[in-house]
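Asks: 3D model of this:
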Amino acid sequence: MAKKNINEMSFLDHLEDLRWHLIKITLAIVIVATLAFVFSRFIFEDIIFAPLDMSFPTYKYLCDVATYLSVDTSFCSDKIPLILQNRTMAGQFSADIWTAILAGFVISFPYVVYQLWKFVSPGLHSNERKHSRGFIVISSLLFFMGALFGYYVITPLSINFLANYSISSRVDNQIDISSFIGLVRSSVLASGIVFELPIIIYFLTKIGIVTPEFLKKYRKYSLVVVLILSAIITPPDIASQVIVAIPILVLYEVSIIISKVVVRNQKRKEKKHV
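Replies: This is a model prediction of the structure:
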C-alpha cells in the first residue's frame, strides 16, 4: 500500500511509521551484534584489551615524545600494573553479550541515522531532502571520528593514569572485567556523541533555537563547559584534559561557522519569496 502524504497522516500514523523505523533499526543492530558475538574473541583480544598492552600505538607515541623531551613517564613502562578478573558466574558471558550489542550499534550507526532521517525527511522541503545523503555521511563520519578519538586517546590515557595511580603499595589493582569494559564503552560512546556537535547545532539553528550570535556570546561559558566535560571523561590530570578539550573546542568553532551558513541560506530564501 502506498505511503500516505505527510499532511494526511494522523498522530497514530506517525507513531506507526516511527515504530517500523525503530524495528528496522533494532533488527540491523541485532544482526550485526550476532556477527560480532561470533567474532568476539577477535573483538576482545585485538580491540577491547589492546590498550592493556604497552605496544599500543598511543603509548608508543607518547613514550617517544616523553623521551624526546627527557621527561620521566609511565608511558614507557614495560607493562600496565593492572589485572583483570571476573567475580560473577555470568560475568564473562554478560560482557560478551553487551560488547556485541555495543559493536552492533557502532557498526550500524550509518543505517540508524538513515532510518531516523527517513522518518524526519517527509516533513522537510524537497531541496532539503536532497542533502540527506550528505547528512548521513557527515554524521556517520563525525561519529566514527569521535569513537576513534575515544578509543585511541581517552581510553589509553584513562587506563594508564588509573592503573598507575596508587594510594599505597599494599593495594593491587585487580579490576573487575565489567568495570574495565565500562570505561572503554563510555569513552568510545561519549566521544562519538560529542563529535556530533556540528550536526546538533545545524538542526538547532534550522529550527531557530540557536544563532551564530548566541554561540559567539556564550563562547566563554562553553569553554568552561568543555573543560568540565573533559574532566568528567578523562583522568584528573591537566594534560589529558587539554588533549580532550582541544578537538571539542574546534568542533564548537566549526559549529559557529555552520550556524552562520544556515542563517545566511535562510535569509536568501526569505528574500526570494519577498
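
Asks: CA atoms for contacts and neighbours, from now on please.
Replies: Fine.

Asks: State the distance from Asn164 to Leu215.
Replies: Using C-alpha to C-alpha, to the nearest Å, Asn164 is found at 39 Å from Leu215.

Asks: Neighbour count for the two, which is higher?
Replies: Leu215 (19 against 14; other C-alpha atoms under 10 Å).

Asks: thought that one was touching Ile257?
Replies: No: counting by C-alpha atoms under 8 Å, Ile257 is not a contact partner of Leu215; they are 10.0 Å apart.

Asks: wait, what's in contact with the residue nearest the centre of the chain?
Replies: In the chain, the residue lying closest to the centroid (C-alpha atoms, centre = their mean) is Gly192, at 1.1 Å. Residues in contact with Gly192 (C-alpha atoms under 8 Å, 6 or more residues apart in numbering) are 142-147, 150.

Asks: Chain neighbours aside, what residue packs nearest to it?
Replies: Closest residue to Gly192 apart from its sequence neighbours, by C-alpha to C-alpha, 6 or more residues apart in numbering: Gly146 at 4.0 Å.

Asks: what about that neighbour, distance to Ile159?
Replies: Taking C-alpha to C-alpha as the measure, Gly146 falls 18 Å from Ile159.

Asks: Between the two, which has more neighbouring residues?
Replies: Using other C-alpha under 10 Å, the more surrounded residue of Gly146 and Ile159 is Gly146, with 24 against 21.

Asks: Which secondary structure element is home to the more buried one?
Replies: For Gly146, the enclosing helix or strand under DSSP states H and E is helix 132-149.

Asks: ditto for Ala163
Replies: Going by DSSP H and E, Ala163 is part of helix 155-164.

Asks: could you say what helices and strands the following helix or strand past that helix packs with?
Replies: Where DSSP H and E defines the elements, the next helix or strand beyond helix 155-164 is strand 174-176. The helices and strands touching strand 174-176, judged by 3 or more C-alpha pairs under 8 Å, 6 or more residues apart in numbering; DSSP states H and E, are strand 83-85.

Asks: one more, for comparison:
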Amino acid sequence: MSDPKPSQSEGTEETFISHLVELRDRIIRAGLSVIVVFISLVYWAPDIFRLLTRPLMLNLPKDGKMIVTDVTGSFFVPMKVTMLVAFVIALPIVLYQVWAFIAPGLYQHEKRLVGPLVGSSYALFLCGMAFAYFIVFPTIFRVMAHYNAPLGAEMTTDIDNYLSFVMTMFLAFGVTFEVPIIVVLLVRTGLLTVKKLKEIRPYVIVGAFVIAAVVTPPDVFSQLILAIPLIILYEAGIIAARLIVGKQQEPEVEPEDKKGSGAAG
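Replies: Presented below is the predicted three-dimensional model:
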C-alpha cells in the first residue's frame, strides 16, 4: 500500500515553487516598467531637476544659485530625481502586479474592496505631493528667505541636501493625505468605531502638531501647513467612514434602546 504523504509534500513543494516563480515574474515586470519609464525620461533629467527646484529658485535672492559639494552630485542627483519620477509614473503598473499576485488568495468581497482602495490611495498620495510642491514649498522657502534677510546670510543649499528635504516632505504629505483611507480601513476592519474616532480627536490633534514639529522646519507657519491638513483629513476620514460603514454599526445601539423602551412599557 503506497504512502500518500510523499505525494502531498511534493504537491505542496511544487505549489510553493510555482508561487516563487510567479512572484519573480511579477517583480521583474514591475521593475521593467519603472526602467522603461526612466529610460524614456532620462534625456530630460536636467529639466526635471530644474522643475523640482523651481519653488526654491523663485525665492532665492537675485542671481542666487544652488551649489554642488559632491564631485558626482551634478550627475547622480538629477538621475535620482528622474528615477523617483519614473517610479511614481509607473506605480499603477507596480500596484497591478502586486494585485495580480495576491488576488487569487482573496475572497470576492475583498477583491471588490482592494481595487477602489488602491486607486484612491494612489490619487491621494499624488494630491499630497502636489500640495507640498505648489503650496508648502513656496511658503517654506519664502519664510526661510525672510529669516535670512536680517542676518545678511545668503540663502543657498547643496542639491543633494535639497533632494533629501524635498523627498522627506513629499513622503510626509503623501502619507498625510492617506489618513482618510487609514481611518476608513480601521472602521471597516472593526478595530475602531466612528464613536471611538471622535473620542480620540483631541489626541489626534496633539499628535498632528507633534508630527508637524518633527517633519517641517522649526517655524510655526510651516508646522501649521502640515498639522491643519492632517486634522482636516482625519475629519474627512470620519465622515467617509460614517457614510461607508457607519450604518453597519448603528444596529449595535438600537437593541438597547428598544430593550429600554420595552422595559419602560
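
Asks: sorry, back to before: so the residue nearest to the centre of the first structure: helix, strand or coil?
Replies: helix (DSSP: H, G, I helix; E, B strand; the rest coil).

Asks: Translate it into the numbering of the second structure.
Replies: Here Gly192 of the first structure is matched to Gly174 in the second structure, going by TM-score structural alignment.

Asks: Distance check, its match against Lys111 of the second structure.
Replies: Plainly put, Gly174 of the second structure is 24 Å away from Lys111 of the second structure if you go by C-alpha to C-alpha.

Asks: Check Ile200 of the second structure too.
Replies: 31 Å.

Asks: Ok, Thr157 of the second structure next?
Replies: Counting by C-alpha to C-alpha, the gap from Thr157 of the second structure to Lys111 of the second structure is 47 Å.

Asks: what's the answer for Glu235 of the second structure, then?
Replies: 27 Å.

Asks: likewise Pro150 of the second structure?
Replies: When distance is defined by C-alpha to C-alpha, Pro150 of the second structure is 58 Å away from Lys111 of the second structure.

Asks: So which of these two has more stuff around it?
Replies: Shown here are Pro150 of the second structure and Lys111; by other C-alpha under 10 Å, Lys111 has more neighbours (16 against 8).

Asks: what's the counterpart of the more buried one in the first structure?
Replies: Using TM-score structural alignment, the equivalent of Lys111 of the second structure in the first structure is Arg129.

Asks: what do you get for Leu95 of the second structure?
Replies: Applying TM-score structural alignment, one finds that Leu95 of the second structure aligns to Val113 in the first structure.

Asks: SS state for that match?
Replies: Judged by three-state DSSP, the three-state class of Val113 of the first structure is helix.

Asks: For it, give me its contacts.
Replies: Here Val113 of the first structure is in contact with 136, 139-140 (criterion: C-alpha under 8 Å, 6+ apart).

Asks: Now tabulate the residues you listed in JSON lines and tack on neighbour count and distance to Ala103 of the first structure.
Replies: Listed next are the contacts of Val113 of the first structure as JSON lines, based on neighbours: other C-alpha atoms under 10 Å; distance: C-alpha to C-alpha, whole Å:
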{"residue": "Ile136", "neighbour count": "19", "distance to Ala103 of the first structure": "19"}
{"residue": "Ser139", "neighbour count": "23", "distance to Ala103 of the first structure": "18"}
{"residue": "Ser140", "neighbour count": "23", "distance to Ala103 of the first structure": "15"}
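
Asks: so which of the contacts of Gly192 of the first structure hold up in the second structure?
Replies: Among the contacts of Gly192 of the first structure, the contacts conserved in the second structure (both residues aligned by TM-score structural alignment, their matches' C-alpha atoms under 8 Å) are 142-147.

Asks: ok, the nearest residue to Pro138 of the second structure once chain neighbours are set aside to Tyr162 of the second structure distance?
Replies: Nearest non-adjacent residue to Pro138 of the second structure, counting by C-alpha to C-alpha, 6+ apart: Pro55, 5.2 Å away. Distance, Pro55 of the second structure to Tyr162 of the second structure, by C-alpha to C-alpha: 11 Å.

Asks: Looking at the two, which one has more neighbours?
Replies: Using other C-alpha under 10 Å, the more surrounded residue of Pro55 of the second structure and Tyr162 is Pro55, with 20 against 17.

Asks: contacting residues for the aligned residue in the first structure for that one?
Replies: With TM-score structural alignment as the criterion, Pro55 of the second structure lines up with Pro51 in the first structure. Counting by C-alpha under 8 Å, 6+ apart, Pro51 of the first structure touches 155-156, 159.

Asks: Let me know the distance separating Pro51 of the first structure from Tyr221 of the first structure.
Replies: Following C-alpha to C-alpha, the distance that separates Pro51 of the first structure from Tyr221 of the first structure is 34 Å.
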